[in-house]
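K.L.:
Coordinates only, no sequence provided:
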């Protein structure tokens, strides 16, 4: 949900900036702009002569303005690239031993890992996310344990059985995994 809100806010900010910039360019080109627009003619400027000359004697002013704007542009580009980056791995390269390899959908491998993890004794729910490169995926597993489960035994079986089968079936030498374990809350038992 937060990502959706983030993208909507960024989209609205982008639309506002494009509209304001387009209005300034239209006024500068002599095209018709609304009467309420502050710059409505070819001879209007964004900064008046008094505003531009206020800091003229200060040698630090224009380099600091240019540096600040450059930092803002770099931050905006970094934020844009961070938004476009995929959080999940869409496909995994499987060694098919024929020299070419095969592609396995990341969601399929996530589903199989989650299903096998949920079949372990004491695991109530499992969520799996694959990240990294398609030739070297990394797994993040979140396990919700039953109140009676032993975390050490569950983690041992997860790494020794579930992840070992996934590595072997996908032909991966290693499958780095980060596991988060959380116990389910349970109510108090009634005593009669």
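P.N.:
That came in fine, so what should we check first? For clarity, every value in this text was computed on a predicted model and none was experimentally measured.
K.L.:
C-alpha from now on. contacts and neighbour counts both.
P.N.:
OK.
K.L.:
quick one: secondary structure of residue 126?
P.N.:
Using DSSP: H, G, I helix; E, B strand; the rest coil, the structure places residue 126 in strand.
K.L.:
Now for the spatially most central residue of the chain: which residues touch it?
P.N.:
Centroid-nearest residue in the chain, with CA atoms, centre = their mean: residue 87, separated by 4.9 Å. The contact partners of residue 87, taken as CA atoms under 8 Å, 6 or more residues apart in numbering, are residue 131.
K.L.:
Quick one: residues contacting residue 126.
P.N.:
Counted by CA under 8 Å, 6+ apart, residue 126 has contacts 114-115, 117-118, 141-144.
K.L.:
How about it, nearest residue that isn't a chain neighbour?
P.N.:
Sequence neighbours aside, residue 143 is the residue nearest to residue 126 in space, at 4.6 Å (criterion: CA to CA, 6 or more residues apart in numbering).
K.L.:
quick one on the thing from earlier: let me know the closest of the contacts of residue 126 to residue 184.
P.N.:
residue 144 (6.1 Å; CA to CA).
K.L.:
element containing the closest one, please.
P.N.:
strand 137-145 (DSSP states H and E).
K.L.:
who does that strand touch, helix- and strand-wise?
P.N.:
strand 123-132, strand 177-183 (3 or more CA pairs under 8 Å, 6 or more residues apart in numbering; DSSP states H and E).
K.L.:
Comparison target below:
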């Protein structure tokens, strides 16, 4: 949870930085301050369409030094590699793709994680006191874990619902998938119904 929050904050900061840079370039290159008659702050990086990101002096300042190109290329390569690793880490959801079941015939069987999620969702929604449900099967340290989000009906008792889910829904999942254990994290949400006027 903390990792996801940190990723969102970091992505938000990077997005704001890129947005600010893009707006600075757009305003300067389009010469909007002249067309819309407003002034830019003195520290604004681009004040007109002829401005450049790097002047000739900036671009050629260190090119005569032997260390400049290797260091520059190495820095950009590390930044590119770190960005790709971070992007791939965001694409990994941690969801279980498939689960091998021991059928005791030396062959085994594979069950898709999405199929197990659908079964858990359907059985949880059919349980008394649950109006809607969502299930995700994650893989942690090579073992499956379940994450359930349940919308509770007004008459439901959270303790009874959680105990019943463990005794019935999760027990059925453990049995059907031949699992010794299936740790689960259950999040409960209260379902709010709109008040209706009765005449």
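P.N.:
Alright, I've got the coordinates. Keep in mind it's a predicted model, so treat the numbers as computed, not measured.
K.L.:
TM-score of the superposed pair?
P.N.:
TM-score of the superposed chains, computed with TM-score structural alignment, normalised by the length of structure 1, equals 0.61; 146 aligned residues with a CA RMSD of 3.4 Å.
K.L.:
Tell me the counterpart of the residue nearest to residue 126 of structure 1 in structure 2.
P.N.:
Using TM-score structural alignment, the equivalent of residue 143 of structure 1 in structure 2 is residue 150.
K.L.:
By neighbour count, which of the contacts of residue 126 of structure 1 wins?
P.N.:
residue 117 (28 neighbours; other CA atoms under 10 Å).
K.L.:
Look at that residue and give its secondary structure.
P.N.:
helix.
K.L.:
So in structure 1, which helix runs the longest?
P.N.:
In structure 1, taking DSSP state H as the definition, the longest helix is helix 2-28.
K.L.:
helices or strands up against that one?
P.N.:
Helix 2-28 of structure 1 packs on no helix or strand, going by 3+ CA pairs under 8 Å, 6+ apart.
K.L.:
Would you mind listing the buried residues in that helix?
P.N.:
Of the residues in helix 2-28 of structure 1, 10, 23-24, 26-28 count as buried by neighbour count, 16 or more other CA atoms under 10 Å.
K.L.:
for the residues you listed, which one is nearest residue 127 of structure 1?
P.N.:
For those, the nearest to residue 127 of structure 1 is residue 10 (29.3 Å; CA to CA).
K.L.:
ok, that closest one to residue 83 of structure 1 distance?
P.N.:
Noted for residue 10 of structure 1: a distance of 10 Å to residue 83 of structure 1, by CA to CA, to the nearest Å.
K.L.:
what about the alignment partner in structure 1 of residue 110 of structure 2, neighbour count?
P.N.:
In structure 1, residue 110 of structure 2 lines up with residue 103, judged by TM-score structural alignment. If you count neighbours by other CA under 10 Å, residue 103 of structure 1 ends up with 16.
K.L.:
Now do the SS call for residue 103 of structure 1.
P.N.:
From three-state DSSP, the assignment for residue 103 of structure 1 is strand.
K.L.:
Can you tell me the residue that sits opposite residue 115 of structure 1 in structure 2?
P.N.:
Looks like residue 115 of structure 1 aligns to residue 122 there (TM-score structural alignment).
K.L.:
roughly how far apart are residue 50 of structure 1 and residue 69 of structure 1?
P.N.:
For residue 50 of structure 1, the distance to residue 69 of structure 1 - CA to CA - is 21 Å.
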